[in-house]
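Novice: need the 3D shape of this:
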Amino acid sequence: MTTAPTEHRAKIAEARNVLGEVIARARFGGEATILVNRGKDAAVIVGPEFYEQAKADAAVLRQLRAYADEKQAAGDASGRQIARTVSEALAIAERDARSSD
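Specialist: From the prediction side, this is the model:
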């Protein structure tokens, strides 16, 4: 099991004052900084490797969703079963991702 990366929280104005440090933590330490505006999460600064992996993961999820939709539209029983299985797996992955936040 992998350990969760370190996350920091900072108000935008505070992060602005130490922007070089925030960027260094993201770039070299793999540590995210959540920027907070008026008590609410506004943005996240992450390193380029994390960002590229997140983009790739999102692309795979979009492809799986399109595959499930295609199988559902096919109309045959096996296609609907495949669509149901893929859709359930995606729902579980989304739920797990939300609960790990």
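Novice: going forward, measure contacts and count neighbours with C-alpha atoms only.
Specialist: Noted.
Novice: any idea which element the residue nearest to the spatial centre of the chain lies in?
Specialist: The residue lying closest to the centre of the chain (C-alpha atoms, centre = their mean) is A54, at 5.6 Å. Element membership of A54 [criterion: DSSP states H and E] is helix 48-74.
Novice: please give me the structure for this one as well, since I'd like to look at both together:
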Amino acid sequence: MAADQGIQIADDGVAEVSMTDARANLTPLLRDVRYGGRPAAFTERGKRSAYVVPPDFYEQALEDRLTARAMWQLIDETFGEQRRENLEKELALYRDQLKRQT
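Specialist: Sure, this is the predicted structure:
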């Protein structure tokens, strides 16, 4: 998308548009999200305040959240709170490692 339209592509690939420029850029921004598969964000004072994501991204996020809740419930019922606390710490370490790899 053209930068002169007020839409900027951030280092992480997210298309950003300020709330001030949002109205003038809404259609191209939404088309880029839908057809380009790129998430977008509205910004206020340079900080992201809301995201727009493709439908499949949102649906996958809901599915992932439900799966995570089910896993934690199973862990709680099977192993109890102490094991859950240990697993949460281990998962935090794995997430940090994955973040560094990407």
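Novice: just give me the match in structure 2 for the residue nearest to the centre of structure 1.
Specialist: Per TM-score structural alignment, the equivalent position to A54 of structure 1 in structure 2 is A61.
Novice: please report the distance of that match from G36 of structure 2.
Specialist: From A61 of structure 2 across to G36 of structure 2, the span is 18 Å (C-alpha to C-alpha, to the nearest Å).
Novice: re earlier: just checking, what packs against the helix or strand just after the helix holding A54 of structure 1?
Specialist: Note on helix 48-74 of structure 1: by DSSP H and E, the next helix or strand toward the C-terminus is helix 77-99. Helix 77-99 of structure 1 makes packing contacts with helix 48-74 when contacts are defined by 3 or more C-alpha pairs under 8 Å, 6 or more residues apart in numbering; DSSP states H and E.
Novice: next, the angle from the helix it packs on to helix 77-99.
Specialist: Computed by axes from the mean of the first three to the mean of the last three C-alpha atoms, to 10 degrees, the angle separating helix 48-74 of structure 1 from helix 77-99 equals 150 degrees.
Novice: in helix 48-74 of structure 1, what counts as buried?
Specialist: Using 16 or more other C-alpha atoms under 10 Å as the test for burial, helix 48-74 of structure 1 gives 64-65, 67-69, 71-72.
Novice: most widely separated two among these?
Specialist: L64 and Q72 (12.2 Å; C-alpha to C-alpha).
Novice: does V17 of structure 2 count as helix, strand or coil?
Specialist: Three-state assignment for V17 of structure 2 (DSSP: H, G, I helix; E, B strand; the rest coil): strand.
Novice: contact partners for it?
Specialist: Applying C-alpha atoms under 8 Å, 6 or more residues apart in numbering to V17 of structure 2 gives the contacts 6-8, 25, 40-43.
Novice: same question, Q72 of structure 1
Specialist: 79-80, 82-84.
Novice: try 6 Å
Specialist: For Q72 of structure 1, the contacting residues are 79-80, 83, by C-alpha atoms under 6 Å, 6 or more residues apart in numbering.
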